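Engineer: I need the structure of the sequence given here:
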Amino acid sequence: MTTTQLPHPTERRVRVWFGEHVIADHISDPASAADYESAMRRRFVSLRVTNDPVAQPAADS
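Structural biologist: As a prediction, this is how the structure comes out:
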């Protein structure tokens, strides 16, 4: 049996992009996500780094 953990509504997703390709993907609480984003911006100066809310799955009707 497989269980899937749904993301918490306040979690953030930080991604590092190389063109249209994601080369790093990190999901955590807002404070940790901000720290991770800051570290990735220092490490990958010329790449795009995004910090977005985690999309919630649609509720079944």
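Engineer: CA atoms for contacts and neighbours, from now on please.
Structural biologist: Will do.
Engineer: tell me, how many neighbours does the residue nearest to V49 when sequence neighbours are not counted end up with?
Structural biologist: Distances taken as C-alpha to C-alpha, 6 or more residues apart in numbering put V16 closest to V49, at 4.6 Å, once the chain neighbours are dropped. Residues near V16, counting by other C-alpha atoms under 10 Å, number 21.
Engineer: what residues are up against the most centrally placed residue in the chain?
Structural biologist: By C-alpha atoms, centre = their mean, the chain has its centre lying nearest to R13, at 1.6 Å. R13 sits next to D25, H26, I27, S28, A33, T50, N51, D52, P53, V54 when contact means C-alpha atoms under 8 Å, 6 or more residues apart in numbering.
Engineer: Let's see this one next, to set against the first:
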Amino acid sequence: MTATPLPRPTDRRVRVWFGEHVIAEYTAEPAKAIRYQAAMTRRFYSLRVTIEPAIPAVNQDAADS
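Structural biologist: Okay, here's the model as predicted:
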């Protein structure tokens, strides 16, 4: 079994959605993530494709609760 590297703060997560279900997910540096998003948008033109930070920003006050 190999360990999956943790995403870096600059990485982006791309997801392809079929309704409320994620059918594909990819995490990479911003340039590669943008290329993947463009390719998935062309391939699955009727599905929603999102891109967001791989590590969500957490409000320090909320993290302390």
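Engineer: Mean deviation, the helix or strand harbouring V22 of the second structure versus the first structure?
Structural biologist: Using DSSP states H and E, V22 of the second structure sits within strand 21-28. On superposition with the first structure, the mean distance recorded for strand 21-28 of the second structure (mean C-alpha distance after the TM-score superposition for the first structure) is 0.3 Å.
Engineer: now the very next helix or strand once past that strand and strand 21-28, what's the angle there?
Structural biologist: Using DSSP H and E, the helix or strand that follows strand 21-28 of the second structure in sequence is helix 30-43. In terms of direction (axes from the mean of the first three to the mean of the last three C-alpha atoms, to 10 degrees), helix 30-43 of the second structure departs from strand 21-28 by 150 degrees.
Engineer: And for helix 30-43 of the second structure, what's in contact with it?
Structural biologist: Applying C-alpha under 8 Å, 6+ apart, the external contacts of helix 30-43 of the second structure come out as 10-14, 16, 26-27, 47-51.
Engineer: Filter these down to the buried ones.
Structural biologist: Buried members of the contacts of helix 30-43 of the second structure, counted by 16 or more other C-alpha atoms under 10 Å: D11, R12, R13, V14, V16, T27, V49, I51.
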